[in-house]
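S.K.: Quick one, structure for this:
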Amino acid sequence: MRRDYRDWLRSQGYDDGTINNQLYRVARVEEHYGELDGHYDSDRMETLIEQLTYSTEDQRRGRPNPSKLPFIGNVRNNLASYKSAVLWYRRFRGSGTVAPSSTSPSQPSTASPLLAAAAASESWPPRRTEPKALEPRVGPRTLVDFRLDGHTALEAIIASSQYRTVAQAVASLSLFSHPQTVRQTGGKALFPAIRNPRRVGQIDEHEGRRVLLDDNKSPTDAFLWANGLNRRGRDTQFNHVYAASLDADAYTALPNICMTPAFIAKLTDTSDEVCRLLRYRSYQLYQWVPAGHTPPERPEEYEALEWAAPLLPVEDVRSTMVGAMARKPKNRTVVAARELGWLFG
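M.R.: A predicted model of the protein is given here:
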């Protein structure tokens, strides 16, 4: 473990308690697998990460700990914490941070990784306590400090929160329909609609069928009404898992829609990492992909994330939607459904 890793973690906004915990986990991994830098130089830690992976299916089948790490307690939770520490170290190595020059290059260190981490720590052994709340910075950083990069600014803000990473924020704050709710729709589109913001509200023929030309209203209505929600929360947005805006079979299909806070919504369009996470989450819940797509691969960090539970199941989706639509006779989606038909009518 490079000695400048502590400084890099601090630059990400972590407090000393969290940093010590990260150093401890990295040191434990190195104690049983050797230095992480060697694994990074070999295959960017792919083999090591695979050995620290323990899926929900592994847990369900009661499979034993596949790693060399000894511990007591829940296998999945323990390995997830060590795997997360390894992924963070890989991110550090991939950040381009230059290794500090050694004061004695001809004298390789003979200290064990655990002792090396202890020497680098200001408080050893690390306290096994919950991370302390971050103290406000003196002189808040401006967008100029982030080199006018909004994504980097968002990462820094999230790093100082309980979520710590963008991936975990997405996992915690994205809401999907319950599989039981989706099962009643067969994964099909609820309304015949596609995206065409220049001709919103018009009806035209598309690929041999008449459809509503819409913005994001019909997918939003589909998600709200099917899930028995009578309103959207403030500063929330409904996002497509797949950018299939001209696919009438996917545009208002529940497996293709999730709800997030508005500040995360932009990432569902611009971040490949976020798109991969959401697509695999949808596939895990519903085993669904749009026509022409293959099942997504599981992102490497997926198992280390804690995902929010889906919304509560709706017992009778058809009746719930009929009731919601009856209360909104002038709604654009309802008017089009009367003319074009919809999944249940």
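
S.K.: all contacts plus neighbour counts: C-alpha atoms, from now on.
M.R.: Noted.

S.K.: The longest helix along the chain: how far from the chain's middle?
M.R.: Assignment by DSSP state H gives helix 75-94 as the longest helix of the chain. Chain-centre distance of helix 75-94: 15 Å, with Cα atoms, centre = their mean, to the nearest Å.

S.K.: for the stretch 51-200 of the chain, what spans make up the helices?
M.R.: Remark: helices assigned in the stretch 51-200 of the chain by DSSP state H, counting those that start in this stretch are 56-60, 75-94, 113-120, 150-159, 166-173, 179-183.

S.K.: List the buried residues for whichever strand or helix holds Asp7?
M.R.: Per DSSP states H and E, Asp7 falls inside helix 5-11. By 16 or more other Cα atoms under 10 Å, the buried positions in helix 5-11 come out as 5-6, 8-9.

S.K.: I'd like to know which of those residues is nearest to Ile257.
M.R.: Leu9 (34.9 Å; Cα to Cα).

S.K.: Is it correct that that closest one is in contact with Ile19?
M.R.: Yes. Using Cα atoms under 8 Å, Leu9 is in contact with Ile19, at 6.5 Å.

S.K.: Pull the number of nearby residues for Tyr82.
M.R.: 22 (other Cα atoms under 10 Å).

S.K.: name the helices or strands packed onto the longest helix of the chain?
M.R.: helix 5-11, helix 16-33, helix 36-43, helix 46-51, helix 56-60 (3 or more Cα pairs under 8 Å, 6 or more residues apart in numbering; DSSP states H and E).

S.K.: which secondary structure element contains Leu224?
M.R.: helix 217-226.

S.K.: Now Trp124. Nearest residue, chain neighbours left out?
M.R.: Closest residue in space to Trp124, ignoring its immediate chain neighbours: Ala118 at 5.8 Å, by Cα to Cα, 6 or more residues apart in numbering.

S.K.: I have a second one here; can you model it like the first so I can compare?
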Amino acid sequence: MVTWRPGGEMCPVCRGEGRGSISYPAAICRDCETRLVDWDGRPVDIANTSLIGTGIQVANGEEVVDGDTPIFVDGIACWAREARFGGVVVQPVAGWLSPPFPVATESQRKTLAEFEYDGRAVLDFLIAASPWGSIDQAIASLSVFAHPDVVAATGHRAIFRTVRGRMADRGSIIDGVMVDDNASPAAAFEWSTGLKRGTTRDLTCCHLYASSSDPDAYTDLRNIFYAPSFIAKLTDSQAGSLPVMHALHALRYRAFALHGYCGPGSTARPLKPEHYDSLEWADPVGADATASGLEAKLRARLADKPKDRITKSVAHCGWVFSGGQPDRLVVYSGRL
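M.R.: Coordinates of the predicted model:
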């Protein structure tokens, strides 16, 4: 999270010594200023446009950057502005939009056309003006992972023997695996961790790695996280390799940091984003779980849903608590 102190004693980026300015308490330190880059990662130069220290220009070596376009340090969006008595001051966007600094006037409110009809640019702009300050910090704060305790209780294995398939095939069993939709990974996560999505809105069950056809990964808690739907959209990718700036890198490294997870069948450590260590992550859910306690809890859930597809998969295909063999203790009374 982007935070600062009223007297400017702390740099909001590196948490080192700040500028000590009461007028600009969120001003970043000089060292952080030297690391500012534009959208494409190119270093920027900031200077006044007059000899008396007025006016301001931000350039990336090739062109002048628009004053309302954020510049970045460690993934945190900032604006450079002319200081009240001359010179330049750089603060996170959230700092400029916090009292006593005024929010944009009606004439300054951007339209979609001014963002060149780029929806992602709009989201980046809004997040930059929030306390999170960057997309990666918003993802870190708003994403929910399973706790190592509950992952250990599953033996670090997928809970159900399911894969994702066509709607027409859902419920079918092929080679000992049931075809399903997103219900089984969602149930695996929610039942195991205690997350109650039924009392919430606009949350999405997401996968870190494309695994919809892999029963050993599709309901593996290490491969699943929850996030608000608008964040989940940024993390969706079926690509085998990702661009360096893709949001999934931070999430995949979070799973590695929590569980040592490198993806289905992989031992290659995921890419660690350059500013990962500065991110503040939400606490994982499902602490203090034990294998026996988790099994009892999940069996109770299955007993309450005798006609559910997930119950069918356990009874006929098996699950983590039956060694992957059909579980004769689970009763399914729905359609075969």
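
S.K.: care to give me the TM-score?
M.R.: The TM-score (TM-score structural alignment, normalised by the length of structure 2) is 0.66; 255 aligned residues with a Cα RMSD of 3.4 Å.

S.K.: Matching Asp214 of structure 1 against structure 2, which residue comes up?
M.R.: By TM-score structural alignment, Asp214 of structure 1 lines up with Asp180 in structure 2.

S.K.: Let me see the contact set for that match.
M.R.: 162-165, 167, 169-171, 309 (Cα atoms under 8 Å, 6 or more residues apart in numbering).

S.K.: go again using 10 Å as the cut-off
M.R.: Asp180 of structure 2 makes contact with 161-173, 212, 309-310, 313, according to Cα atoms under 10 Å, 6 or more residues apart in numbering.

S.K.: Just the buried ones from those residues?
M.R.: 161-165, 171-173, 212, 309-310, 313.

S.K.: Next, count neighbours for the counterpart of Thr235 of structure 2 in structure 1.
M.R.: By TM-score structural alignment, Thr235 of structure 2 lines up with Thr268 in structure 1. Per other Cα under 10 Å, the neighbour tally for Thr268 of structure 1 reads 22.

S.K.: Could I get the helices and strands packed on helix 75-94 of structure 1 in JSON lines, plus columns for distance to His206 of structure 1?
M.R.: Putting the helices and strands packed on helix 75-94 of structure 1 into JSON lines (distance: least, Cα to Cα, whole Å) gives the following:
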{"stretch": "helix 5-11", "distance to His206 of structure 1": "52"}
{"stretch": "helix 16-33", "distance to His206 of structure 1": "54"}
{"stretch": "helix 36-43", "distance to His206 of structure 1": "48"}
{"stretch": "helix 46-51", "distance to His206 of structure 1": "45"}
{"stretch": "helix 56-60", "distance to His206 of structure 1": "42"}
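
S.K.: Can you say which of these is packed in most?
M.R.: Ranked by mean neighbour count, the helices and strands packed on helix 75-94 of structure 1 are led by helix 16-33 with a mean of 20 (mean count of other Cα atoms under 10 Å).

S.K.: Any idea how far that one is from the middle of the chain?
M.R.: 24 Å.

S.K.: That one to helix 113-120, inter-axis angle?
M.R.: With axes from the mean of the first three to the mean of the last three Cα atoms, to 10 degrees defining the directions, helix 16-33 of structure 1 sits at 160 degrees from helix 113-120.

S.K.: how far off helix 36-43 does helix 16-33 of structure 1 point, in degrees?
M.R.: 60 degrees.

S.K.: List the buried residues in the longest helix of structure 1.
M.R.: So helix 75-94 of structure 1, judged by 16+ other Cα under 10 Å, has buried residues 75-76, 78-90, 92-93.

S.K.: just stretch 309-326 of structure 2 next, same as before
M.R.: 309-321, 324-326.

S.K.: Name the nearest residue to the counterpart of Ser213 of structure 2 in structure 1, ignoring sequence neighbours.
M.R.: Superposed on structure 1 with TM-score structural alignment, Ser213 of structure 2 falls opposite Leu246. Nearest non-adjacent residue to Leu246 of structure 1, counting by Cα to Cα, 6+ apart: Ile194, 5.1 Å away.

S.K.: Surely the one you found and Arg209 touch.
M.R.: No. Counting by Cα atoms under 10 Å, Ile194 of structure 1 stays clear of Arg209, with 11.2 Å between them.

S.K.: who touches both of these two?
M.R.: Ala248.

S.K.: Could you check how far the match of Asp214 of structure 1 is from Asp236 of structure 2?
M.R.: Separation of Asp180 of structure 2 from Asp236 of structure 2 (Cα to Cα, to the nearest Å): 19 Å.

S.K.: just to revisit the earlier point, and the alignment partner in structure 2 of the residue nearest to Leu246 of structure 1, what does it touch?
M.R.: Here Ile194 of structure 1 is matched to Val163 in structure 2, going by TM-score structural alignment. When contacts are counted by Cα under 10 Å, 6+ apart, Val163 of structure 2 touches 170, 177-182, 184-185, 211-219.

S.K.: now with 6 Å?
M.R.: By Cα atoms under 6 Å, 6 or more residues apart in numbering, the contact set of Val163 of structure 2 is 179-180, 212-213, 215.

S.K.: which non-adjacent residue is nearest Val182 of structure 1?
M.R.: Leu254 (6.3 Å).

S.K.: just Cys205 of structure 2 next, same as before
M.R.: That would be Tyr226: by Cα to Cα, 6+ apart, it lies 4.8 Å from Cys205 of structure 2.

S.K.: Likewise for Tyr302 of structure 1?
M.R.: Leu277 (7.0 Å).

S.K.: Also Ala186 of structure 2?
M.R.: Closest to Ala186 of structure 2 by Cα to Cα, 6+ apart is Cys205, at 5.9 Å.

S.K.: Confirm the one you found sits in a helix?
M.R.: No. Counting by DSSP: H, G, I helix; E, B strand; the rest coil, Cys205 of structure 2 is not found in a helix; it is strand.

S.K.: mind checking how far it is from Phe189 of structure 2?
M.R.: 8 Å.
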